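**Q** My questions concern the predicted model and sequence given below.
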Amino acid sequence: MNHVLCGLAANPALPPELVDRLIAIADADVAADLALREGLSRTQAVALASRVGETAVPLAYQGLLTAADVDPVAQPHVALALLDERAGDPAWARLLAADPDVELREKLASCPELPPDVMETLAADSDVRVVTELALWTTPDMAARLSRHPHAEVRRAVAANEATPPDVLATLLTGEGLPPAERCLVCDAEETPFVHDSQCPRPGCHLRSGASCDGSHESTVHEMQEQALWNPATPVEAVVRFADHSSTLVRRRLAARPDLPPWVWRRLVDDPIPGVRVEVAGNPAIDEDLLRTLATDRGHDVRRTLAHNPRVPLDVLTCLAGTVKIGPTLLPRIAAASPSEVKALATSSSPAVRMLLAQRRDLPVGIRDALAADPDAKVANSIAPHPGLSDAQLHTMVKRHGVQVVGKVAANPGASPALLEDLTRHVPPVQKAFREVARHRNATGPALRACLADRQARPIAAGHPALPPPLIVELLADDDWRVVEAAAANPSLSPTVMAELVPEPSGA
């Protein structure tokens, strides 16, 4: 792999004439990077697809190839990409529906807005994989028909399709009025009864872990129920009977739904399995009484999930902050706090609460400055990237808290070039700070040179446009291929050097 040419292929400053030259000599690796370039013309896209056929599919998905550029017989995968984007010729769908390659028919079945006659052909396909894929994406009418398909795998896919009519989903979930399925993937492949080993060593075995069949296709039926419970189109009247189901997975799926009646929530809150209660705790549809009940749950994951619930009462959240590990993240309830709530949080006696508030990046100046001066290092670390902090405030934070805040100070978008240089000279050095400085828009040549000495920051710094051009050229010969590609992709690389690096096509 030529890492210099791969980097140049991604360089946004590569002149158009050099893009053309690179297309003319591209191998598969270079072509893959060229296909992701912004600003490729249709002419360049057609030339690239002609040079390296593997690029045609991503180029089609980007809208750089049209139906006029594609031969569906020679380029079926490209034709499918355009059909998937609703930009192909409907006649291609009829051609591909009869293709002997099952993978092509399976991909076709997932395409939107297929002609009715093509859907009919795919629904009658001899390979269940094709029919299953159609069932997963098809229209309400066809989904209703396929819900009665003799193969349980097809019904499982219908249960996952959100276009399936609600009454059909209810039937799939309960099985009432539905003829039993005749086959499943397990009994297609094995003599029943059979239980698939979750650690199956057999090469080429595609059965799902734990799949089983004793003649009733039980594992697939169970999965079909899970899919229907997860499907928002399934009527709530049909799902509530599963509140006491023996399967933990089924109850977890149920607990994630936002439309359950209160009595079901109350039953699930008392579920003996913590995973079920976790799903309830994260559900924004539960009421305040249940939120407060879950705050006393002995499961750490339950309480931690509850902290992320956007409807958790603020007083409950402040209590949770001191008992569960939440980490440096902006919680939805903190993000939605009113001005008066923000003031109260800022003056909380709990550093954990102040730290959570400090994750907001829209705080009033006075509160922001107070948190920047907080004596607790975790609070200061949380507020350090907040826009608007002055160099003096950031310097003070580093002086007060040292290595605990250096990395986050370096991430402040307003950090000055001088401050960034100081941070790269901090003793002891902070590796995270080098990575932050290496990607900072205000980083200078000296700061970036210091970042090059850090193994993890070196590839990032090599691509920074403020790196001096002579140094960029040096890095083109680096031992680390990531550094080489980043340097070659650096927009500050001289066009003259770029031209020297791209060979002329043979015969030019």
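**A** Noted; the coordinates are in hand. Residues are numbered from 1 along each chain as shown.
**Q** When you work out contacts or count neighbours from here on, use the C-alpha atoms and nothing else.
**A** Noted.
**Q** Find the nearest non-adjacent residue to Val502, please.
**A** In this structure, Val502 finds its nearest non-sequential neighbour in Leu22, 6.5 Å apart by C-alpha to C-alpha, 6 or more residues apart in numbering.
**Q** Could you list every helix and strand in contact with the helix or strand where that neighbour lies?
**A** Assessed by DSSP states H and E, Leu22 sits inside helix 16-25. Packing partners of helix 16-25 (3 or more C-alpha pairs under 8 Å, 6 or more residues apart in numbering; DSSP states H and E): helix 3-10, helix 42-51.
**Q** Select, out of those helices, the one closest to Ser350.
**A** Set against Ser350 and scored by C-alpha to C-alpha, the helices and strands packed on helix 16-25 come closest in helix 3-10, at 48.0 Å.
**Q** other SSEs contacting the closest one?
**A** Using 3+ C-alpha pairs under 8 Å, 6+ apart, helix 3-10 sits against helix 16-25, helix 28-34, helix 481-488, helix 495-501.
**Q** how near is Pro112 to Arg311?
**A** Distance of Pro112 to Arg311, computed by C-alpha to C-alpha, to the nearest Å: 37 Å.
**Q** From the neighbour counts alone, determine which of these two ranks first.
**A** Legend: neighbour count by other C-alpha atoms under 10 Å for Pro112 and Arg311, higher for Arg311 (20 against 15).
**Q** who's in contact with the residue nearest to the more buried one when sequence neighbours are not counted?
**A** Distances taken as C-alpha to C-alpha, 6+ apart put Pro284 closest to Arg311, at 6.0 Å, once the chain neighbours are dropped. Residues counted as contacts of Pro284 (C-alpha atoms under 8 Å, 6 or more residues apart in numbering) are 258, 309-311.
**Q** repeat for Leu394
**A** Here Leu394 is in contact with 384, 409, 415 (C-alpha under 8 Å, 6+ apart).
**Q** ok, and here's another one to check against it:
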Amino acid sequence: MARTSGRPARDAAGAARHEGDGGGAGREVAEAVAALRGDGETPEAWVTGLVFNEKAGDEVLRRVFTVDPFPDARYWLAYHPLPPAAAHASVRHPDPRVRRFLAENPRLPADVLAVLAQDTDARVRRVAVMTACEYGIELPVELVVRLATGDDARLRYGATGLAGLPDEVLLSLAEDPDPRVRAVAIGPWSWPRLRPEVREAAAADEDPLVREAVAEATRVEAPLPVTVAEFLAESDPDRRGRAARTAPVDADLAAFLVGHEDRAVRHAAAHNPHVPTALALVLGSDTDPAVRLAVSLRADLTEEQRAAIAPTVPAGRQPVPAWVAERFGDPEAMRELAASGHVVLRRAVTCAPWLPPDVVTRLAADDDFFVRLMLCENDHAPHDLLVEMFISWDGLSSGSLVHRRNFARPGLARFADHADPRLRYAALFDPQAGPELVERLSYDPEALVRRRASGDGRLPLRRLAELLDEPDTARTAARNPSLPVPLMHRMLDLAGAGH
């Protein structure tokens, strides 16, 4: 990254005027501006930190996105949600590669993605359209029509998947000059709506992609097998598997599936609600643990029947059974399932969007670690359990636990001197902790704690300015919401931003 560390710092009087205070606060800001060094790679870290600084105004963000080359854009610009002002500023970056990474971001506001779909660079436009298609992001209808009828065949192809594409435009694309576009425009919905001469031409199209699309659009799905004879006659293994799992099989086929030599067939039969309960229970003693687990999770079993099965339950998450998810809005069903002896059902309950307080209390005291952890991961857990899990769990979700609604609470500051660095980190989430505690923890030997302190808005400016020049805290310090605007601009001067 180009840097201009030789540029003079803004003078102290100017910094004070920007702060609107010619006294102590203004002098403190001016001193911080003058002292900033910007050594090594810290200016790169400042750029990515300022993008996510909630107090960075439009002018700061405009300058951020003049930095070229832009640091590490591939690794964060495509995935992290950007503040709205940053998202709108980002589309003006001069490097099309940066805009292309940005166009991959499904969390962009729709109006920003719409700008990228009209970018001067063809690849940026195509990526933006692909993102809008994949994530169902609605672009303005007039833009969708323009993309679907423009000169770029790849954009026309992509536009067929955009939300809001008028029916008549999609139908017209079945006559597109490009065979890929013609093929994607032909499907079960469009086929019967096409003019007869268009269907005739498509059926005789010289391109195999178009003929394959016609064959798929006109294919009639036969009913799944429901008898033993039909099952044995079915040559498609996918259809046999779906039949075993979901079809309304008759009694003979149900018995055939339960006794099948293939464990995959028995596993599918264990899920099939049309297999009678008494017959399904035969699978409760199956030699395959996955089959036993599947049958133990059937909706039609009593607690006693579940208890008689000895499933092997893996650690961690399992998919929530569909019948449990269907009852998420029923408080009595949640109470009943939270009291189940089957740990997978208790884990499933924790995924409900809302739970009665008594169910939360029961699950928070569950003897299964993953019931308690999943309760925390879904924002139901009480404060004490969140703190306990944050200390004991080191998996993928551990970092998110501190952001659950019940984590931050007065009293966490008592851990500021604890031997466990994770608890010292937790101390910074005490809303009543003062600047002195935050500053003390900014010197912590553990990088996790120092970084958290560097982004804390209660940190005194003098110490914040020091942390901006330390490599392991520069990025998080640049996100600190208490950064004065003159200091932000000096950081951008040193990072080589334009004016």
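**A** Yes, it's here. Keep in mind it's a predicted model, so treat the numbers as computed, not measured.
**Q** hang on, the earlier thing: pull up the aligned stretch in the second structure for the helix holding Leu22 of the first structure.
**A** Aligning helix 16-25 of the first structure against the second structure (TM-score structural alignment) gives residues 58-67.
**Q** hey, which of the helices and strands packed on helix 3-10 of the first structure is tucked in deepest?
**A** Mean neighbour count (mean count of other C-alpha atoms under 10 Å) peaks for helix 481-488 among these, with a mean of 26.
**Q** Tell me the helices and strands packed up against that one.
**A** Against helix 481-488 of the first structure (3+ C-alpha pairs under 8 Å, 6+ apart) you get helix 3-10, helix 458-462, helix 469-475.
**Q** Save these as TSV, and put in distance to Thr318 of the first structure and mean neighbour count too.
**A** As requested, these are arranged in TSV below (distance: least, C-alpha to C-alpha, whole Å; neighbours: other C-alpha atoms under 10 Å):
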stretch	distance to Thr318 of the first structure	mean neighbour count
helix 3-10	47	25
helix 458-462	38	27
helix 469-475	50	17
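**Q** Let me have the ones you listed in a markdown table, extended by distance to Ile334 of the first structure.
**A** Formatted as a markdown table, those follow (distance: least, C-alpha to C-alpha, whole Å):
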| stretch | distance to Ile334 of the first structure |
| --- | --- |
| helix 3-10 | 40 |
| helix 458-462 | 33 |
| helix 469-475 | 44 |
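**Q** Check which helix or strand the residue sitting nearest the centre point of the first structure maps to.
**A** When C-alpha atoms, centre = their mean is applied to the first structure, the residue found nearest the centroid is Thr329 (17.5 Å). Thr329 of the first structure is part of no helix or strand when elements are defined by DSSP H and E.
**Q** got a list of what it touches?
**A** If a contact means C-alpha under 8 Å, 6+ apart, then Thr329 of the first structure has 356, 359 as its contacts.
**Q** picking that back up, nearest to Ala32 of the first structure, of the helices and strands packed on helix 16-25 of the first structure?
**A** With C-alpha to C-alpha as the measure, helix 3-10 is the member of these nearest Ala32 of the first structure (8.5 Å).
**Q** Mind reading off the mean deviation between that closest one and the second structure?
**A** Compared with the second structure after fitting, helix 3-10 of the first structure deviates on average by 1.7 Å (mean C-alpha distance after the TM-score superposition for the first structure).
**Q** got the residue ranges for the helices in the stretch 351-500 of the first structure?
**A** Along the stretch 351-500 of the first structure, the stretches classed as helices by DSSP state H, counting those that start in this stretch are 351-357, 365-372, 377-383, 391-401, 403-410, 417-424, 431-439, 445-451, 458-462, 469-475, 481-488, 495-501.
**Q** With respect to Lys107 of the first structure, which of the ones you listed lies nearest?
**A** In terms of C-alpha to C-alpha, the element of the helices of the stretch 351-500 of the first structure nearest to Lys107 of the first structure is helix 481-488, at 34.4 Å.
**Q** quick one: contacts of the closest one?
**A** The contact list for helix 481-488 of the first structure (C-alpha under 8 Å, 6+ apart) reads 3-8, 11, 458-460, 462-463, 472-473, 475-478, 493.
**Q** can you state the direction angle for it and helix 3-10?
**A** With axes from the mean of the first three to the mean of the last three C-alpha atoms, to 10 degrees defining the directions, helix 481-488 of the first structure sits at 50 degrees from helix 3-10.
**Q** What's the end-to-end length of stretch 280-299 of the second structure?
**A** End to end - C-alpha to C-alpha - stretch 280-299 of the second structure spans 12 Å.
**Q** cool, and stretch 303-315 of the first structure?
**A** Distance across stretch 303-315 of the first structure, first residue to last, is 14 Å (C-alpha to C-alpha).
**Q** circling back to that earlier point, quick one: closest of the helices of the stretch 351-500 of the first structure to Val102 of the first structure.
**A** That would be helix 481-488 among the helices of the stretch 351-500 of the first structure, by C-alpha to C-alpha, at 38.8 Å.
**Q** now the closest one: how far from the chain's centre is it?
**A** Between the centre of helix 481-488 of the first structure and the centre of its chain there are 26 Å (C-alpha atoms, centre = their mean, to the nearest Å).
**Q** do stretch 339-348 of the first structure as well
**A** The chain centroid and the centroid of stretch 339-348 of the first structure are separated by 34 Å under C-alpha atoms, centre = their mean.
**Q** again, but for stretch 170-185 of the second structure
**A** Distance of stretch 170-185 of the second structure from the chain centroid (C-alpha atoms, centre = their mean) equals 33 Å.
**Q** If you count neighbours, what's buried in it?
**A** Under the neighbour-count criterion of 16 or more other C-alpha atoms under 10 Å, stretch 170-185 of the second structure has 170-171, 173-176, 179-185 buried.
**Q** Same question for stretch 310-323 of the second structure.
**A** In stretch 310-323 of the second structure, counting by 16+ other C-alpha under 10 Å, buried: 311, 320-321.
**Q** can you tell me the distance between the two ends of stretch 237-252 of the first structure?
**A** Distance between the boundary residues of stretch 237-252 of the first structure (C-alpha to C-alpha) amounts to 17 Å.
**Q** Nearest to Val276 of the first structure among the helices and strands packed on helix 16-25 of the first structure would be which one?
**A** Minimum separation from Val276 of the first structure across those (C-alpha to C-alpha) falls at helix 3-10, 46.3 Å.
**Q** which secondary structure elements does the helix or strand hosting Val264 of the first structure contact?
**A** Following DSSP H and E, one finds Val264 of the first structure within helix 262-269. Helices and strands touching helix 262-269 of the first structure, by 3+ C-alpha pairs under 8 Å, 6+ apart, are helix 248-255, helix 274-281, helix 288-294.
**Q** Only the buried residues of it, if you could.
**A** Using 16+ other C-alpha under 10 Å as the test for burial, helix 262-269 of the first structure gives 264-265, 268-269.
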